[in-house]
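Trainee: Sequence and predicted structure are below.
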Amino acid sequence: MDGQVLPKVDMADPGARIASLLDAQKAGWAKDVTPDHATRDDRLKRLDRMVVDWQERFCAAISEDFGNRPAVVTTLTDIVPLRAAIRHARRHLKRWMRPRRVSLAWTGQPASAVILRQPLGVVGIVAPWNYPLNLMLSPLTGALAAGNRAMLKPSELAPAFSEALAKAVAETFTEDEVAVVTGGPEVATAFTSAPFDHLIFTGSTAVGRKVAEAAAKNLTPVTLELGGKSPAILDASVQFDKAVPRLVWGKLLNSGQTCVAPDYALVPRDRVQDFLAAVKAEVDRQYPGLPANPDYTSIISPRHFSRLTRLVEEARETGAEVVELAGPHDPDARVFSPVAVIGAPDETAVMSEEIFGPILPIVPYDMLEEAIAYINHRDRPLALYWFGEDKGAQERVLSGTIAGGVTVNDTILHLAQDDLPFGGVGASGYGAYHGEAGFLALSKEKPVLKQSRLSAVKLLYPPYGRFSDWMLKLLGRFG
């Protein structure tokens, strides 16, 4: 379909453009409050076609924003899971939309009741720069499946992608269906302060708190996916030849710039050196020749590169052992080669802040309960990983810790399953999406009771007397 390229929001009052778009989308929603299956499926089909048609341009734009990100990484992490999510939604949409009959207590008979799933209206989606396509359009998939309109705000750290997305969306949807708003922090502030019917934000915990505060002024419900320090427990029963390749892959995918990347590794104290040697060998196997390896993603900006450098230097200055796992860094190309840090104090930034880069702190432990306690004394993580062969130990970890999601004997892969809800807990966020969880998060489950003409409720109408007292005693006993 034809469409106009949306202008960038660079006016003195970015809220004016946002308010105008929001009014247009709410007006469009009012004309079709609960779109039928054909309308929703058509929007999902157009979204999928847009991703296919723009795939090469999206990959090129994302690589431009990073400095270098291989097309295979974007295809693996943004394109493939996104298209799978769209197909999943289309395949299950009729079932998700179907009204659900519920039973009534005998006191409600002979009435009937159903739960209707209706769209909320207009959904705002704010996505970060690390997986800019997937983390924007995966929530959009749930929004469109649920019958909503949507406004999208990509990160200002991904300007090339933002421009490509705005053009692609304008060619695919009308402004009152889906619209893109671009701009810097002032635009993001205006966007998150707008009275959406629901807001989805993916990003840091610090910014997430501000988003929640801004949305609260409008009583806008919010889904927050915030990341955090996701631990990987290497159990005493672990086999390093199986576990380490999977851990290294998850840690270094996108150079660690992943919200569910394993942030630190808890390793049995007597096996730390063997673990370190295995990690170093696996880094060299997966990414030989660093910093020149073209499969390795650059750090998104000079500021983030400097931040990673400071994390390592502070740890070194406080007595931690810093182990270079590959070649030197290349500041000009923003290539930060992998580093392990052993024995960093808990108060250092590398142990208290989400790393979001290829730095792997190693925390030795003696007993499994010690590792579990270490995790539970920190903010609840977005993800948790356990590696080992001991099923009893596995169950102790699963039942003894709280995390947004878990992968056992691998990393990240729980995120790619559309029937598993994705979301955080505590400081790592709240709410969930993916698959039916996303559909439900962006729907209103409206309870409807349909009264029968044979209803006996009139027996409780005033004036009250001895019969009313008898009826109330009966209801109290059997209701």
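Mentor: Thanks, I have it.
Trainee: Could you use CA atoms for every contact and neighbour count after this?
Mentor: Will do.
Trainee: from memory residue 34 sits against residue 145, does it?
Mentor: No - counting by C-alpha atoms under 8 Å, residue 34 stays clear of residue 145, with 11.1 Å between them.
Trainee: which residues does the spatially most central residue of the chain contact?
Mentor: In the chain, the centroid-proximal residue (C-alpha atoms, centre = their mean) is residue 225; its distance is 4.6 Å. Residue 225 makes contacts with 201, 202, 203, 423, 424, 428, 429, 430, 431, 432, as judged by C-alpha atoms under 8 Å, 6 or more residues apart in numbering.
Trainee: shouldn't the fifth one be in contact with residue 382?
Mentor: Yes - look at residue 424 against residue 382 with C-alpha under 8 Å: they come within range, at 4.8 Å.
Trainee: Which residues are in contact with each of the two?
Mentor: 226, 227, 403, 404, 405.
Trainee: let's bring in a second one:
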Amino acid sequence: MSTGAMAGAGAEAGGELGETVRELREAYGGGRTRSLAWRQAQLRGLLRLLKEKEAEAFQALHKDLGKHHAEAYRDEVGVLIKSANGALQQLGKWMAPDRVWVPLIAWPATAQVVPEPVGVVLIFSCWNFPLGLSLEPLIGAIAAGNAVALKPSELSPCTARFLADNIGNYMDASAVKVVNGGPEVGEQLMEHRWDKVLFTGSPRIARSVMAAAARHLTPVALELGGKCPCIFDAAAAGARDLQVSANRIIAGKWSPCAGQACIAIDYVLVEERFAPVLIKVLKSTLKRFFQDADHMARIVNQRHFERLSSLLKDRAVAPSILHGGSMDAKNLYIEPTILLNPPLDSAIMTEEIFGPLLPIITVKKIEDSIAFVKAMPKPLAIYAFTRDAALRRRVVEETSSGSVTFNDAVVQYAIDGLPFGGVGQSGFGQYHGRHSFEMFSHKKAVMKRGYLLELTLRYPPWDESKVTLMRYLYRFNYFAFVLAFLGLRR
């Protein structure tokens, strides 16, 4: 694949990136992206793309990551269809100004908050969900009325090519452009001025994006990741709870792209006495879920395969492997692997794993897991399986994370009403559903006053009577102020 392929303009990146930005600004400056009709047309075009090119999308995702088409539909295509339809249904409501209460002392006046597009935005997507993480924020950006440049990850080249070949045929090619290429193209894009940048990826690259954006004072939203913990409280779990929890832990660890997901479970905390039971159920369920190895995605490339294999080959870590551990470098496959109490200072416990390796860490009592989580950097998500209301309350109140999900994992991503985003090192900025619309909108304050009433106490020359009136003004409502005013006048 050429590192400079583009959709829409059909030009090569590098020398003509400036022209691409100019065309986007021209499209936005013309005003057509602001209309409800244009926004709806783009969303409908995206839905047609997902319907008519579904098979090609599945093929691209399989080539890039070995995703089974069922997983690809569940995690990417289906989620996008839901999001686009939701935006179409709610767009008129999202665009409507919000009336704001105005105190009677300002009468006659009206005030409202008017959402307006921020302008021309740049979206950097990631390779692990290359379709979903490209088009989910795009839905919000175009719903908000912006012109958009989308930079897919070069590590998922087939999906990047799929986007480049098709976006311009289904959407306004002068206002929505795909720019493909490697890191050098990303650097060149950041030399230009944007009205907002959304980056999904690693903290290392995020720092470079923020530094480049600072030159133009461009606002940035970052979707990063971290070590998402799972607290498993088995004390009140019956046999069915245990099995259902195991199903959901496996789905939250190995099913989303072989663990290559920012919200995937990174490690499990469980009481020492219950660890053998949990491990036994996890092992049996893994064998049942992944009898066919093709039902789990592959590691994205050789570099990441070697990174993950090095975690297991660490001499201090190897003895902790209880299940799995086999690797196939030719096919970029790593068997689902369970480890028990690897050293806490080892790389597998200090770095985000982003792969099919699951450490299980034991604690004396489950309440100790809260202190463990608090000692780590703030994660994108915390998961806790428990029937204990007091423990749930402590998790919410005493920990900090982008989200908290009880008795399941990863499914919160699909709920449009919940904002998706991190806190601290796991990122900042939130999207999904209306939150996507708001991420790419500016809330403009608009106030209009009439001429019927004019209170002179706001103007010099000053005297103590005006100060007295202002004290009432700021302390009491309009009617108390009028009564005080009339009393002083008498």
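Mentor: Okay, I see it. No experiment lies behind these values; they were computed from the predicted model shown.
Trainee: what TM-score comes out when they're superposed?
Mentor: Once superposed, chain against chain, the TM-score is 0.93 (TM-score structural alignment, normalised by the length of the first structure); 466 aligned residues with a C-alpha RMSD of 1.9 Å.
Trainee: returning to that earlier point: so between residue 424 and residue 382 of the first structure, which is more surrounded?
Mentor: residue 382 (30 against 25; other C-alpha atoms under 10 Å).
Trainee: How much space separates the more buried one from residue 17 of the first structure?
Mentor: 34 Å (C-alpha to C-alpha, to the nearest Å).
Trainee: Then residue 71 of the first structure?
Mentor: 34 Å.
Trainee: next one: residue 31 of the first structure
Mentor: Taking C-alpha to C-alpha, one finds residue 31 of the first structure at 22 Å from residue 17 of the first structure.
Trainee: Enumerate the strands of the stretch 301-450 of the first structure by residue range, in sequence order.
Mentor: 321-324, 339-342, 359-365, 383-387, 405-408, 429-430, 443-450 (DSSP state E, counting those that start in this stretch).
Trainee: Throw the ones you listed into TSV and include mean neighbour count, thanks.
Mentor: Below are the strands of the stretch 301-450 of the first structure laid out as TSV (neighbours: other C-alpha atoms under 10 Å):
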stretch	mean neighbour count
strand 321-324	16
strand 339-342	21
strand 359-365	24
strand 383-387	27
strand 405-408	19
strand 429-430	22
strand 443-450	15
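Trainee: Nearest to residue 152 of the first structure, out of these?
Mentor: Residue 152 of the first structure lies closest, by C-alpha to C-alpha, to one member of these: strand 443-450, at 18.2 Å.
Trainee: Give me the range in the second structure that that closest one lines up against.
Mentor: Counting by TM-score structural alignment, strand 443-450 of the first structure pairs with residues 441-448 of the second structure.
Trainee: what's near enough to touch the closest residue to residue 295 of the second structure other than its chain neighbours?
Mentor: The shortest distance from residue 295 of the second structure to any non-neighbouring residue, by C-alpha to C-alpha, 6 or more residues apart in numbering, is to residue 68 (5.8 Å). If a contact means C-alpha under 8 Å, 6+ apart, then residue 68 of the second structure has 58, 62, 294, 295, 296, 297 as its contacts.
Trainee: Would you mind finding the match for residue 68 of the second structure in the first structure?
Mentor: In the first structure, residue 68 of the second structure lines up with residue 70, judged by TM-score structural alignment.
Trainee: picking up where we left off before, would you list the buried entries among the contacts of residue 68 of the second structure?
Mentor: Taking 16 or more other C-alpha atoms under 10 Å as the criterion, what is buried in the contacts of residue 68 of the second structure is 58, 62, 295, 296, 297.
Trainee: Just the ones of those residues in helices?
Mentor: 58, 62 (DSSP state H).
Trainee: closest to residue 235 of the second structure among the buried ones among the contacts of residue 68 of the second structure?
Mentor: residue 296 (31.1 Å).
Trainee: The equivalent of that closest one over in the first structure and residue 286 of the first structure, how far apart?
Mentor: Aligned by TM-score structural alignment, residue 296 of the second structure pairs with residue 296 of the first structure. With the distance defined as C-alpha to C-alpha, residue 296 of the first structure ends up 9 Å from residue 286 of the first structure.
Trainee: Then residue 77 of the first structure?
Mentor: From residue 77 of the first structure to residue 286 of the first structure the distance is 17 Å (C-alpha to C-alpha).
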